[in-house]
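> this one's structure only:
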């Protein structure tokens, strides 16, 4: 059995334990020795970060070959169209790589999240909306690059789930400790190599197959 920490990383916190001259770090929130992040979350992103002192568990969570799905709630600038949603689902050519098919849906109304500090800056003349995006990759700033590529710049990004673990109930800076067994973890993706970028023909990107539909969990947060 291994210890797993679920931590709600606040906006502006860097995913490292060493001190930083400009930003708070994990050391300012987590006093437990010998634990390390299983994956990362950008400084300007919020939400679920997993930590453990078990190297094998850390590998099972963070290695993309295991394809642990990561669920994000993304506030974007602009009026969302079905064409933009489908582009995100099919895979987006970001220049250095093409994203794998994603599960994407428009949230009917903004989730009841905590107030971000500092607050998001809005333009009164430009509409905004919320998306739920589920990916199994985790390249640098991938979700932000995806939404920007289809014309929907990200205003706020909150990760609410990684694999079977959810943020439910945790407020910024709070954590929950679980005991997990490697034998109980989902084994999807291990026998399959990471999907390759769709082949190009005639200079145009061939559309990727859409992600398989599955039930999407609904998360609830109480306003702080």
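Ah, there it is. Worth saying up front: this structure is predicted, and the values here are computed from it rather than measured. Residues are numbered from 1 along each chain as shown.
> drop to CA atoms for contacts and neighbour counts, all remaining ones
Will do.
> give me the three-state assignment for residue 88.
helix (DSSP: H, G, I helix; E, B strand; the rest coil).
> return the residues in contact with it.
Applying C-alpha atoms under 8 Å, 6 or more residues apart in numbering, we find residue 88 in contact with 101, 102, 104, 146, 147, 150.
> list the buried residues of stretch 140-159.
143-147, 149-150, 152-159 (16 or more other C-alpha atoms under 10 Å).
> hmm, back to that, export the contacts of residue 88 to a markdown table and tack on secondary structure?
Listed next are the contacts of residue 88 as a markdown table, based on three-state DSSP:
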| residue | secondary structure |
| --- | --- |
| 101 | coil |
| 102 | coil |
| 104 | strand |
| 146 | helix |
| 147 | helix |
| 150 | coil |
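> want to throw those residues into a markdown table with distance to residue 59?
Listed next are the contacts of residue 88 as a markdown table, based on distance: C-alpha to C-alpha, whole Å:
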| residue | distance to residue 59 |
| --- | --- |
| 101 | 23 |
| 102 | 22 |
| 104 | 26 |
| 146 | 26 |
| 147 | 28 |
| 150 | 32 |
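> show residues contacting stretch 139-158.
With contacts defined as C-alpha under 8 Å, 6+ apart, stretch 139-158 is touched by 42, 44-48, 72-80, 84, 87-88, 92, 94, 120-121.
> any quick ChimeraX command for the buried ones out of those residues?
Buried members of the contacts of stretch 139-158, defined by 16+ other C-alpha under 10 Å, are picked up in ChimeraX with:
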select :45,46,47,48,72,73,74,75,76,77,80,84,87,88,92
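> okay, now the one to match up with it:
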């Protein structure tokens, strides 16, 4: 079984949480028993999370050797310059080494998304922009670290696709079974 789930902001990618106070988890969303996240999506990120009950499938989806493409819509602080976009395309050096090149597109209009709760803080004097960023590796907080490294801090991060699987109209907290 493979499920697509639209993980809301500030939800853990696991079914239990031992922190105090406890954070929201996947247990609240009526997912079938026996599935688990195939990969991670940070607590403060949103969007497509694949869940499965098939260990071999989870391995194929998450093992870096398979280089499964993951596409994100990223709201960044600032107006991107060509040099910043090119740096992302070439790969940037992070504290754990250089990244692989990324696919980057400046989205001239904000994508149509659900409102985030709480909303991203709006500042009249600081512009923001949206990028579509595609990675083929999955380091811890990689998108946020890459955009910060080129001077475009991430304000909001939404994963919209993993390989051929897309978010495609799921509202936050909704899930559907995939083929």
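Here it is on my side, so go on. Source: prediction; values computed, not measured.
> hmm, back to that, out of the contacts of stretch 139-158 of the first structure, which sit inside helices?
Members of the contacts of stretch 139-158 of the first structure lying in helices (criterion: DSSP state H): 84, 87, 88.
> start to end distance for stretch 31-40 of the second structure?
16 Å (C-alpha to C-alpha, to the nearest Å).
> would you mark the buried spots in it?
31, 35, 36, 37, 38, 40.
> contacting residues around the second one?
It refers to residue 35 of the second structure. 1, 51, 52, 53.
> what's the local residue count around residue 111 of the second structure?
Look at residue 111 of the second structure: counted by other C-alpha atoms under 10 Å, it has 13 neighbours.
> that's a strand at it, yeah?
No. Per three-state DSSP, residue 111 of the second structure lies outside any strand segment and is coil.
> was I right about residue 110 of the first structure contacting residue 129?
Yes. Because the distance of 7.3 Å satisfies C-alpha atoms under 8 Å, residue 110 of the first structure is recorded as touching residue 129.
> quick one: which of those two has more around it?
Using other C-alpha under 10 Å as the criterion, residue 110 of the first structure and residue 129 rank with residue 129 on top: 19 against 14.
> distance from the helix or strand that contains the more buried one to the second structure after superposition?
Per DSSP states H and E, residue 129 of the first structure falls inside strand 128-135. Taken over the aligned residues, the distance from strand 128-135 of the first structure to the second structure averages 0.3 Å (mean C-alpha distance after the TM-score superposition for the first structure).
> gap between that strand and the chain center?
10 Å (C-alpha atoms, centre = their mean, to the nearest Å).
> which strands or helices does that strand pack on?
Packing partners of strand 128-135 of the first structure (3 or more C-alpha pairs under 8 Å, 6 or more residues apart in numbering; DSSP states H and E): strand 70-77, strand 103-106.
> possible to save those as TSV with distance to residue 57 of the first structure?
Formatted as TSV, these follow (distance: least, C-alpha to C-alpha, whole Å):
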stretch	distance to residue 57 of the first structure
strand 70-77	16
strand 103-106	26
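> nearest to residue 169 of the first structure, of those?
Across those, residue 169 of the first structure has its closest neighbour in strand 70-77 (15.3 Å, C-alpha to C-alpha).
> who touches that closest one?
Contact with strand 70-77 of the first structure is made by 126-137, 147, 152-163, as judged by C-alpha under 8 Å, 6+ apart.
> ok and that strand relative to strand 128-135, angle-wise?
Counting by axes from the mean of the first three to the mean of the last three C-alpha atoms, to 10 degrees, strand 70-77 of the first structure lies at 160 degrees to strand 128-135.
> most centrally placed residue in the second structure?
Geometric centre of the second structure, nearest residue: residue 159, 3.4 Å, by C-alpha atoms, centre = their mean.
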